[in-house]
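> how would this look folded up:
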Amino acid sequence: MSEKKLGFGLMRLPSLDPNDPGKIDIEQVKKMVDTFIERGFTYFDTAWMYCAFKSENAVKEALVSRHPRDSFTLTTKLHSSFVNSFEDRDRIFNEQMEKTGVTYFDYYLIHDINCHSIETYNKFDCFGWIRDKKEKGLVKHIGFSFHDGPELLDEVLTAHPEFEFVQLQLNYLDWESAGVQSRKCYEVAEKHGVPVFVMEPVKGGTLANVPEEVTKLFKDYNPEASVPSWAIRFAASLPNVKIVLSGMSDMDQLLDNTSYMQDFKPLNDEEKALIKKATDIINASIDIPCTGCSYCTDGCPMQIAIPKYFSLYNADMQELRGRGISPDEGWTPQSEYYENVAKHFGKASACIQCGQCEGVCPQHLPIIEYLQTVAKHFERE
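Here you go, the predicted structure:
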């Protein structure tokens, strides 16, 4: 395992064309990679489909062909969307080795296990397949990334004790989120004795673009610390977290992240209290002021997971605003969580407007109207 807790996520690389992530600014990436390694960091994370399927090629050009193999660790992943046969597993893996130019991967992940994708992974025995890659020395450490609830995570880790780590979406805004449930998932991993690698610590940029009140809160305490540093340090301060990935898309972000993570100091009690305060301020500006009490769900004839959907909608709107993009642009994790929850519960659009939920809501929210908003947002297709 890497000594330093910061990992370089190669999903949002600098691009020569803002409308085409595949047109990577490779010269800029080379400088960033060199600086990252010079500052003592070693962990690089890519995947088959990142940067319009060009991220792994960039790894070869900027990292593998220019630095000794023992000076870095490299991670990539197998995603269920591209596995439609037993043959696809090796075809993708072999192409990943060719694209990156390595003879082994330090870490390899089954990508994005959730209640949908696990059917594909079981159907094509991807769990046995990845164990075989490790036995042959083609992969040093095996793990999986996860976008679902703590119950499924517990099932997967119980059924597959061979996994050496799990990658979770974890940040201070999702820590107590009813939709993402970062804390509960973290605690499941901890229970199984499995280290956590963190993705989305800044929540796609949401926690870099916080309300002015939060910025002032952080700057009054430490004028030198950047706003995103609070989010990354929150994740890195958790004792069972081994790596915090940051998708760095320019040199300024890399210089900032490496500056405070070179000699990492966990949050003190005062800083933890400030983050709790910041979370409350951010949540106070949310679109649907649901407290997650779940009174509404007990008598719902359509079994709609109302508080979970509201939580995911709020999180999605915060992320979209934080990233400055419209709902029609790009993928967000919340849309996937929505589909995962909807597999077990009624979708927001299933509401028959019986009013049972509104009759018991302590906040007196217009739940029927909010469900229509959520359905329109997450069920666009």
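> please count neighbours and contacts with C-alpha atoms only from this point.
Will do.
> could you pull out the strands for the stretch 201-350 of the chain?
Secondary structure of the stretch 201-350 of the chain (DSSP state E, counting those that start in this stretch): strands at 241-247.
> roughly how far apart are Lys99 and Ala342?
For Lys99, the distance to Ala342 (C-alpha to C-alpha, to the nearest Å) stands at 37 Å.
> cool, Thr73 as well?
Here Thr73 is placed at a distance of 37 Å from Ala342 (C-alpha to C-alpha).
> and if you look at Val59?
Counting by C-alpha to C-alpha, the gap from Val59 to Ala342 is 37 Å.
> quick one, which of those two is more surrounded?
The neighbour comparison of Val59 against Ala342 (other C-alpha atoms under 10 Å) goes to Val59, with 25 against 17.
> isn't that one right up against Thr100?
Yes. Counting by C-alpha atoms under 8 Å, Val59 touches Thr100, with 5.7 Å between them.
> right, and Asn171 touches Ser182 too?
Yes. Contact criterion C-alpha under 8 Å: Asn171 and Ser182 qualify, at 7.3 Å.
> report how many residues lie close to Cys293.
A count of neighbours around Cys293, defined by other C-alpha under 10 Å, yields 12.
> for Phe82, same thing?
Neighbour count for Phe82, taken as other C-alpha under 10 Å: 13.
> with adjacent residues omitted, what lies nearest to it?
Of all residues not flanking Phe82 in the chain, Asp88 sits nearest, at 7.4 Å (C-alpha to C-alpha, 6 or more residues apart in numbering).
> state the distance from that neighbour to Trp230.
Note on Asp88: its distance to Trp230, by C-alpha to C-alpha, is 41 Å.
> these two: who's more crowded?
Ranked by neighbour count (other C-alpha under 10 Å), Asp88 and Trp230 place Trp230 first, with 23 against 14.
> which residues sit in contact with that one?
If a contact means C-alpha atoms under 8 Å, 6 or more residues apart in numbering, then Trp230 has Ile275 as its contacts.
> so which elements touch the lengthiest helix in the chain?
If you go by DSSP state H, the chain has its longest helix at helix 306-323. Using 3 or more C-alpha pairs under 8 Å, 6 or more residues apart in numbering; DSSP states H and E, the elements in contact with helix 306-323 are helix 333-342, helix 367-378.
> here is a second sequence; please produce its structure as well for comparison:
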Amino acid sequence: MKKLGFGGMRLPRLVENDPKSIDQAQVNEMADHFINQGFTYFDTAYPYHQGLSEGAFKKAVVDRYPREAFLLADKMPTFSVFKTEDYERFFNEQLERCGVEYFDYYLLHNLGEKNYASSVKLGGFEFMKKLKEEGKAKHIGFSFHDKAELLDEILTKHPEMEFVQLQLNYIDWESESIQSRKCYEVARKHNKPVIVMEPIKGGGLANPPEKAQELFKAYNKEMSYASWAIRYVASLEGVMMVLSGMNSFNQLKDNTAYMSDFKPLNEEEKEIILKVVDIINESIAIPCTNCQYCVDDCPKKINIPAYFSVYNSYHLYGDRNFPAMHYDRQSHGRGKASECIECKACERHCPQHILITEKLKLVAGAFEK
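All right, here's what the predicted structure looks like:
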């Protein structure tokens, strides 16, 4: 199985700001090229393109190719499940939307603290095991955007989950809010194959700063910036698939070209990536090093470094990577940025001499509108 997957969250559109205006003709053309190049994995979900992504893949793939020609992954919308009966209802609707009798890979979608608790309470894991036993899901797993500690808990308590889908990319590798490396290491500890989402950080790494572009082009002027990001995660041990939300035929042609005969990053390329990370980090809005010195004495228990990490990502990449969702996750059980009382205990401990109370106002303004 080739390691590139066709993600259905950012399909080409006829009208740029209308997610429902899927360019079906272009999706069909892209699916044809994808399959003709030997790729098979298509990934969709119930809410993508306001509920139309599943149908777009039905038209492009399911209706036009034999079932054995492709692998289809879909996800249970855990955030919309409020009673146990909802699992069956959503799943049957997804089978109909996609026009299939089974999914090759089926996931509990977006297991964070809240959705995990709900899935435990309402029997989500039991439902997944039932699907596997009945042959309606060949492989079961979950997607995850939260702390590594929670991921470890889920995989410990639910070893029946066969794989995990994680946000991994070279700029989030050491991020305190995303915790790419930490989550990857937990998956490796539990010996679970990893499917990668957001390898290009919502498209942000396809257009890095000019100094980074110069480094990439000096090494190989033919390689796209996106190719560095995808090959970075595809080179990690235990990664079985890298999803790319390709929204044009040109993007798909580029990705399939270098992933058809995938070659892991060599040592020189890895060093270039490290330099690019430094270049990108130089342009961050808040120069926080995540030393955690500011946290201990905060009377409101504000997770300052995590908020700064989310804000820096937002400053660099805008709304591409759901920063509001990541901000909300950091605030569970902790004070929000707006709850700062300006006692400045944090600033007295900050070795970077950041005006933390002022920066928290920026964070609150961005995410507590």
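> quick check: TM-score for this pair?
Counting by TM-score structural alignment, normalised by the length of structure 2, the TM-score of this superposition works out to 0.98. Behind it: 369 aligned residues with a C-alpha RMSD of 1.0 Å.
> still on that earlier bit, residue in structure 2 paired with the residue nearest to Phe82 of structure 1?
Applying TM-score structural alignment, one finds that Asp88 of structure 1 aligns to Asp86 in structure 2.
> that match: which element?
Using DSSP states H and E, Asp86 of structure 2 falls within helix 85-98.
> onto which residues of structure 1 does the helix or strand that that helix is followed by map?
Next helix or strand after helix 85-98 of structure 2 toward the C-terminus (DSSP H and E): strand 103-108. Counting by TM-score structural alignment, strand 103-108 of structure 2 lines up with residues 105-110 of structure 1.
> which residues are in contact with that stretch?
Identification of contacts with stretch 105-110 of structure 1 by C-alpha under 8 Å, 6+ apart yields 73-79, 126, 130, 138-145.
> and what of stretch 327-345 of structure 2?
For stretch 327-345 of structure 2, contacts defined as C-alpha under 8 Å, 6+ apart pick out 112, 146, 177, 294, 297-298, 300-304, 306-307, 310, 356-357, 360-361, 363-364, 367-368.
> buried ones only from the residues you listed, please, as a PyMOL command.
Buried residues among those (16 or more other C-alpha atoms under 10 Å), as a PyMOL selection:
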select buried, resi 112+146+177+294+298+301+302+303+304+306+307+310+356+357+360+363+364+367
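> still on that earlier bit, from Lys121 of structure 2, how far out is the match of Asp88 of structure 1?
13 Å.
> kindly report the same for Pro193 of structure 2.
Counting by C-alpha to C-alpha, the separation of Pro193 of structure 2 from Lys121 of structure 2 is 26 Å.
> which of these two has more residues huddled nearby?
Neighbour count, other C-alpha under 10 Å: between Pro193 of structure 2 and Lys121, Pro193 has more, with 19 against 12.
> quick one: the helices in the stretch 151-300 of structure 2?
180-189, 210-219, 225-234, 249-259, 267-282 (DSSP state H, counting those that start in this stretch).
> okay if I get those as CSV plus distance to Phe34 of structure 2?
Shown next, in CSV, are those (distance: least, C-alpha to C-alpha, whole Å):
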stretch, distance to Phe34 of structure 2
helix 180-189, 27
helix 210-219, 26
helix 225-234, 16
helix 249-259, 7
helix 267-282, 27
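> out of those, which gets nearest to Ala25 of structure 2?
helix 249-259 (10.8 Å; C-alpha to C-alpha).
> can you name every helix or strand that that closest one contacts?
Secondary-structure packing of helix 249-259 of structure 2 (3+ C-alpha pairs under 8 Å, 6+ apart): strand 4-7, helix 24-36, helix 225-234.
> which of those sits most buried?
For those, average neighbour numbers computed from mean count of other C-alpha atoms under 10 Å are highest in strand 4-7, which has a mean of 26.
> that strand corresponds to what range in structure 1?
Mapping strand 4-7 of structure 2 onto structure 1 (TM-score structural alignment) gives residues 6-9.
> and if you look at stretch 358-368 of structure 2?
Using TM-score structural alignment, stretch 358-368 of structure 2 lines up with residues 369-379 of structure 1.
> same deal with stretch 229-244 of structure 2?
Using TM-score structural alignment, the match for stretch 229-244 of structure 2 in structure 1 runs over residues 231-246.
> which residues sit against that stretch?
For stretch 231-246 of structure 1, contacts defined as C-alpha under 8 Å, 6+ apart pick out 1-2, 4-9, 45, 170-172, 190, 194-202, 207, 265-267, 272.
> let's see it at 6 Å
By C-alpha atoms under 6 Å, 6 or more residues apart in numbering, the surrounding residues in contact with stretch 231-246 of structure 1 are 5-9, 195-199, 201-202, 266.
> same check on stretch 83-96 of structure 2?
Residues from elsewhere that reach stretch 83-96 of structure 2 (C-alpha under 6 Å, 6+ apart): Leu122.
> how far out from the middle of the chain is it?
Relative to the mean C-alpha coordinate of its chain, stretch 83-96 of structure 2 is positioned 24 Å out (C-alpha atoms, centre = their mean, to the nearest Å).
> circling back to that earlier point, once aligned to structure 2, how far is the match of strand 4-7 of structure 2 on average?
Superposed on structure 2, stretch 6-9 of structure 1 shows a mean distance to its aligned partners of 0.3 Å (mean C-alpha distance after the TM-score superposition for structure 1).
> for Lys216 of structure 1, what is the corresponding residue in structure 2?
Using TM-score structural alignment, the partner of Lys216 of structure 1 in structure 2 is Glu214.
> check Phe165 of structure 1 too.
Under the alignment (TM-score structural alignment), Phe165 of structure 1 maps onto Phe163 of structure 2.
> pretty sure that match is touching His190, no?
No. Between Phe163 of structure 2 and His190 there is no contact under C-alpha atoms under 6 Å: 9.8 Å.
> more neighbours: which of those two?
Between Phe163 of structure 2 and His190, Phe163 has the larger neighbour count (other C-alpha under 10 Å), namely 25 against 13.
> now do the end-to-end distance for stretch 70-88 of structure 2.
Span of stretch 70-88 of structure 2 from end to end, C-alpha to C-alpha: 24 Å.
> measure how far that stretch is from the centre of its chain, please.
With C-alpha atoms, centre = their mean as the basis, stretch 70-88 of structure 2 stands 18 Å off its chain's centre.
> okay, buried residues for it please.
Within stretch 70-88 of structure 2, the residues that count as buried by 16+ other C-alpha under 10 Å are 70-79, 81, 86-87.
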